[in-house]
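Chemist: Just to be clear, the model below is a prediction. Sequence and coordinates:
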Amino acid sequence: MIAGVDPAEWQKLLGQANSGQLSLDPEIGKGLDKVCDDYLDRLNTLMKSSARLRYLGGFGSFQSGKDLQAKFSKKAFGGDQSLEIVLQQHMDAVKTAKEVVAKAISNFVGVDQQNADGYTNTEVPK
């Protein structure tokens, strides 16, 4: 779970959007893709910056220092809940959210167009 948001919820919403059950007015959704892109850029910057944490130093030559160095390195990369994994989970969730918004807007526009076509094809009594 990412900061209280279960990534499975975004997958569920994506399924609903793909099946046409979810729609979003383009006026409400406008700008959300940019928000997602900006957040992805920030997360990518953090991911690149965090690469410096892969090789930590300054813990000394004693075994306890080496153990601490390994422990803290795993917090950044390689561990189950490492910074690397958490950042990647965030990026995946944002990409899915962006996909949900795009599909939901597409659904709204499609239904709107179908309705407009229905009115266009309606004969007006004379």
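Modeler: Okay, I see it.
Chemist: can we go C-alpha only for contacts and neighbour counts from here?
Modeler: Fine.
Chemist: ok, residues contacting stretch 25-45?
Modeler: 87, 90, 91, 94, 95, 97, 98, 101, 102, 105, 108, 109 (CA atoms under 8 Å, 6 or more residues apart in numbering).
Chemist: where's the residue nearest in space to the middle of the chain, which helix or strand?
Modeler: Using CA atoms, centre = their mean, the residue of the chain that lies closest to the mean C-alpha position is residue 94, 1.1 Å off. Assigned by DSSP states H and E, residue 94 belongs to helix 83-120.
Chemist: Next: residue 41.
Modeler: Judged by DSSP H and E, residue 41 forms part of helix 32-50.
Chemist: let's bring in a second one:
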Amino acid sequence: MAETEQADMQGMLTRWQTLKKQAEGGEFRLDEQIGQDLARHAEQMRTKLQNMLNKAGELEHLSGFGSLTSAGDLRNKFALKANNGDDSAVKRLKQSIDVVILMKETYELAIGKLKESDQSAADRLAALNAGGS
């Protein structure tokens, strides 16, 4: 199951990298208000994920498992699940933060390109009007 989730996360990252390239090239555009709202929401998601990341990092310091060898093994297993393990919560949250940052940047580029296009069209129209008057 972890491999499937890892593949899904990599697929999301790749998809947003593609959308960002399209936004940079002007192929992906968004209405300014919609793009600003989406970028703001992405920033809110990043903040929430960062808070979760901070809390997850604290989970590697566990206690209360007792003194048996198996209790120590169990504590270590849970600590790795929280942080430093291949499938740790911290690693997953960092990946999610990377995707959300990419989303925000993509939205900002997409509205920026639309603004540039609108300004360019307005400038051309003004030049035509000025030349035709």
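Modeler: Cool, the structure landed. Fair warning: this is a prediction, and the values are worked out from it, not measured in the lab.
Chemist: before we move on, back to that, report the contact partners of the residue nearest to the centre of the first structure.
Modeler: 36, 39, 40.
Chemist: Recalculate using a threshold of 7 Å.
Modeler: residue 36 (CA atoms under 7 Å, 6 or more residues apart in numbering).
Chemist: Quick one: map it onto the second structure.
Modeler: Aligned against the second structure by TM-score structural alignment, residue 94 of the first structure finds its counterpart in residue 100.
Chemist: Same check on residue 112 of the first structure?
Modeler: Under the alignment (TM-score structural alignment), residue 112 of the first structure maps onto residue 118 of the second structure.
Chemist: Check residue 84 of the first structure too.
Modeler: Residue 84 of the first structure maps onto residue 90 in the second structure, by TM-score structural alignment.
Chemist: Which residue, other than its chain neighbours, is closest to that match?
Modeler: With CA to CA, 6 or more residues apart in numbering as the criterion, residue 90 of the second structure has its nearest non-adjacent residue at 5.3 Å, and that residue is residue 83.
Chemist: So residue 85 of the second structure: helix, strand or coil?
Modeler: Three-state call for residue 85 of the second structure (DSSP: H, G, I helix; E, B strand; the rest coil): coil.
Chemist: out of everything not next to it in sequence, what's closest to residue 2 of the first structure?
Modeler: Using CA to CA, 6+ apart, the nearest residue to residue 2 of the first structure is residue 90, at 6.8 Å.
Chemist: how many neighbours does the one you found have?
Modeler: Close neighbours of residue 90 of the first structure, defined as other CA atoms under 10 Å, add up to 19.
Chemist: Kindly report the same for residue 14 of the first structure.
Modeler: If you count neighbours by other CA under 10 Å, residue 14 of the first structure ends up with 23.
Chemist: Just to be sure, it is in a helix?
Modeler: Yes. The assignment for residue 14 of the first structure is a helix, going by three-state DSSP.
Chemist: and it, what pairs with it in the second structure?
Modeler: Per TM-score structural alignment, the equivalent position to residue 14 of the first structure in the second structure is residue 20.
Chemist: Contact partners for its match?
Modeler: Residue 20 of the second structure is in contact with residue 106, counting by CA under 7 Å, 6+ apart.
Chemist: Ok, residue 7 of the first structure next?
Modeler: Residue 7 of the first structure touches 1, 93, counting by CA under 7 Å, 6+ apart.
Chemist: ok, it to residue 39 of the first structure distance?
Modeler: 16 Å (CA to CA, to the nearest Å).
Chemist: Same check on residue 71 of the first structure?
Modeler: Residue 71 of the first structure is 29 Å from residue 39 of the first structure, by CA to CA.
Chemist: Looking at those two, which is more packed in?
Modeler: Per other CA under 10 Å, whichever of residue 71 of the first structure and residue 39 has more neighbours is residue 39, with 16 against 12.
Chemist: what's around the residue mapped onto residue 55 of the first structure from the second structure, how many residues?
Modeler: Matched by TM-score structural alignment, residue 55 of the first structure corresponds to residue 61 in the second structure. The local packing of residue 61 of the second structure (other CA under 10 Å) involves 12 other residues.
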